[in-house]
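Participant: after the sequence you'll find the predicted model.
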Amino acid sequence: MNSGDVSALDKLSVSTLNIWNKAGPWAERLPLIRKQLQELSPDVLGLQEVLRFIPDEQNPPAPAPDNCQAVEIAEGLGYNVAYGVAADYSGGLKFGNALLTRYKILDSRTFRLPGADSGETRSLLYTVLETPWGRLPVFVTHLNWKLHHGIVRVKQAVYIAERILVLSPVESDFLPPILMGDLNAAPSADEIRFLRGEHVLDNRSVYFADAWEYAQPASPGYTYARSNEYALKNGEPNRRIDYIFVRGPDKQMRGEPSNVRLAFTEAVPGSTGTVWASDHFGVACDLSMAPK
């Protein structure tokens, strides 16, 4: 379904995927990601663990699009790309979040998340998109990954909620903001329950609709799944840790999730075994945009 078809239906198609940087057989994973992206054809796609090479005087640029994984993935598919750095490695190499969208990007900013003293640096990518229904704020993030870093993720979730409120106030003319990414926490974790309005943190409460819980409550929706051979090697249990949230639906029912499903789940034979798009599965859904 292309952007024009979605517009006619008054629905926005959204997806998120942690692309696992360049781990594993990237040369074989890249075409598989691109194939499934073409089939899914979302209007908005959030990506995490995206490597980008930003040249400087000591590090000359690489040929485009090789200097950014998001650009490699999007090449020739009609997407605009925004990128936000989370970690700065040596030699001009960056690690962060990205957004691919069929719409014009009106604004793009990156905010550092709390928790750098934990040994991980994380960020929040903020964009505003010009859509047929109005200005749409979209946030892409990736929280600390270690299982015992719940206290860090709690602080990050509170910061993100505050930042969203500042950048897209509830009583503004923005469409309901979207938050998506790899939150590295199961639905029962305090940080997720806080975002879903089920838990108070630091005397604060918010509400974002968890698209999966809103439209697929009977299915576990594991995105880090032992059925994926890349994830299985880490020896972790099945978990749903990748999310699409929307603040709403609002009073006009804009932002109501539907057609929620796992994405980027296809596996194909490769040169050294089965190839998956990533060690994560993605999430995809439609969001209503027209007022009811």
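Facilitator: Arrived safely.

Participant: when you work out contacts or count neighbours from here on, use the C-alpha atoms and nothing else.
Facilitator: OK.

Participant: my guess is Arg153 meets Asn144, correct?
Facilitator: Yes: counting by C-alpha atoms under 8 Å, Asn144 is a contact partner of Arg153 at 6.2 Å.

Participant: spit out the residues that contact these two alike.
Facilitator: Leu183 (C-alpha atoms under 8 Å, 6 or more residues apart in numbering).

Participant: okay, pairing it with this:
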Amino acid sequence: MLKILTVNLNYVQDGYGPWPERCARLRALLQAQRPAIIALQAVHVDDTRNQLRELAGDLDYHHQLFLAADTTRPQYGSAILSEIPLNAPWSFALPRDDDDEDQSPRRAIGASFTWQGEVWRLTNAHCSWVPAQNRQQVAALARALEDFSGPQCLVGDFNAPSTAPGIAHLTARGWVDAHACVGQGTGATFPADAPQNRIDYLFVHGCDRARLLATRTFPEQGAALSDHKAAMLIIAQPRETIETFR
């Protein structure tokens, strides 16, 4: 089975506890669940604080990718941790209107990886919370990912409910919302202490739906990891079945 987890770290903000405490909780989750790939948003990396290094620690995530959202703020961006080698890393600047309420620069990052003989592409996105800009960014993402012929996984903080136009745009183009397909309950991820909205997603494309085994959110109880819950997808190997998983 392949486990892919996504979580917004909320940088080193203390609203849900000091980062060292949140980091310890997230490391405990990684040790318990053993996702092969982790997509992170709102990551702080500089000479004084490297959330990526602190989180990976002595765990087996030897393949790491970090990209700042913008050169004017080089310490802030998105990242991928992986037990599986990452190949052909790439990035894509998400569009932004100069007069928009949300002026945060945003980039999607991604890489290819080989698992069970299949070449996959993983994309990690962190989209705007402003509805019009969100719709524009998700549409641009969909166009940018059209040229890949193999199976893909698109994950991250989309800052939009499942009823948003951008989410509908993706599903109309063949992207499968994994939680809508195999998840239990609402799958709400935000805010973490009293989740009401599902804004963190795990989409797949070019993969048989029968291979989607389950989605889960964390923590299931106890102190939060961030202002978002983590979301995880479990995918079967090409020859596995749901009966094997059970």
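Facilitator: That came through, no problem. Note that this is a predicted model, so its numbers are computed, not measured.

Participant: superposing both, give me the TM-score.
Facilitator: TM-score for the superposed chains, counting by TM-score structural alignment, normalised by the length of the second structure: 0.87, backed by 233 aligned residues with a C-alpha RMSD of 2.0 Å.

Participant: any chance you could map the helices in the second structure?
Facilitator: Here the second structure has its helices, by DSSP state H, at 19-33, 51-56, 131-144, 165-172, 178-182, 242-245.

Participant: can you put the ones you listed in JSON lines and add distance to Arg121 of the second structure and mean neighbour count?
Facilitator: Converted to JSON lines, those look like this (distance: least, C-alpha to C-alpha, whole Å; neighbours: other C-alpha atoms under 10 Å):
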{"stretch": "helix 19-33", "distance to Arg121 of the second structure": "22", "mean neighbour count": "16"}
{"stretch": "helix 51-56", "distance to Arg121 of the second structure": "21", "mean neighbour count": "18"}
{"stretch": "helix 131-144", "distance to Arg121 of the second structure": "12", "mean neighbour count": "19"}
{"stretch": "helix 165-172", "distance to Arg121 of the second structure": "16", "mean neighbour count": "17"}
{"stretch": "helix 178-182", "distance to Arg121 of the second structure": "16", "mean neighbour count": "18"}
{"stretch": "helix 242-245", "distance to Arg121 of the second structure": "23", "mean neighbour count": "10"}
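
Participant: can you tell me what Arg153 of the first structure aligns to in the second structure?
Facilitator: Using TM-score structural alignment, the partner of Arg153 of the first structure in the second structure is Asn134.

Participant: ok, now Ile244 of the first structure?
Facilitator: So, by TM-score structural alignment, Ile244 of the first structure is matched to Leu202.

Participant: with adjacent residues omitted, what lies nearest to that match?
Facilitator: Of all residues not flanking Leu202 of the second structure in the chain, Val155 sits nearest, at 4.5 Å (C-alpha to C-alpha, 6 or more residues apart in numbering).

Participant: quick check: the one you found vs Asp58 of the second structure, distance?
Facilitator: Per C-alpha to C-alpha, to the nearest Å, Val155 of the second structure is found 25 Å from Asp58 of the second structure.

Participant: now do the contacts for Asp168 of the second structure.
Facilitator: Quick fix: residue 168 of the second structure is Ala, not Asp. Ser162.

Participant: trace it over to the first structure, please.
Facilitator: Under the alignment (TM-score structural alignment), Ala168 of the second structure maps onto Arg193.

Participant: could you do Ala68 of the second structure as well?
Facilitator: Checking TM-score structural alignment: Ala68 of the second structure goes with Val85.

Participant: that match and Gly96 touch, don't they?
Facilitator: Yes: at 4.4 Å, Val85 of the first structure and Gly96 qualify as touching, with contact defined as C-alpha under 8 Å.

Participant: any shared contact partners between these two?
Facilitator: Ser123.

Participant: where do the strands sit along the second structure?
Facilitator: With strands called from DSSP state E, the second structure shows them at 2-8, 37-44, 63-68, 76-82, 87-93, 107-115, 118-126, 152-157, 176-177, 200-205, 212-218, 230-235.

Participant: residues near the alignment partner in the first structure of Asp177 of the second structure, how many?
Facilitator: Aligned by TM-score structural alignment, Asp177 of the second structure pairs with Asp210 of the first structure. Look at Asp210 of the first structure: counted by other C-alpha atoms under 10 Å, it has 24 neighbours.

Participant: tell me the contacts of the most centrally placed residue in the first structure?
Facilitator: Centroid-nearest residue in the first structure, with C-alpha atoms, centre = their mean: Gly181, separated by 3.0 Å. Contacts for Gly181 of the first structure were tallied using C-alpha under 8 Å, 6+ apart; they are Thr16, Leu17, Asn18, Gly46, Leu47, Gln48, Val140, Thr141, His142, Asp242, Tyr243, Ile244.

Participant: for the residue in the second structure that the fourth one lines up against, give its distance to Gly222 of the second structure.
Facilitator: Under the alignment defined by TM-score structural alignment, Gly46 of the first structure is paired with Ala39 of the second structure. Ala39 of the second structure is 22 Å from Gly222 of the second structure, where distance means C-alpha to C-alpha.

Participant: do the same with Arg107 of the second structure
Facilitator: Taken as C-alpha to C-alpha, the span from Arg107 of the second structure to Gly222 of the second structure is 32 Å.

Participant: picking up where we left off before, wait, what's in contact with the match of Ile244 of the first structure?
Facilitator: Thr6, Cys153, Leu154, Val155, Gly156, Asp177, Ala178, His179, Ala231, Met232, Leu233.

Participant: leaving out chain neighbours, which residue sits closest to the fifth one?
Facilitator: The shortest distance from Gly156 of the second structure to any residue other than its chain neighbours is 4.9 Å, reached at Ala125 (C-alpha to C-alpha, 6+ apart).

Participant: return the residue of the first structure aligned against that neighbour.
Facilitator: Using TM-score structural alignment, Ala125 of the second structure sits opposite Thr141 in the first structure.
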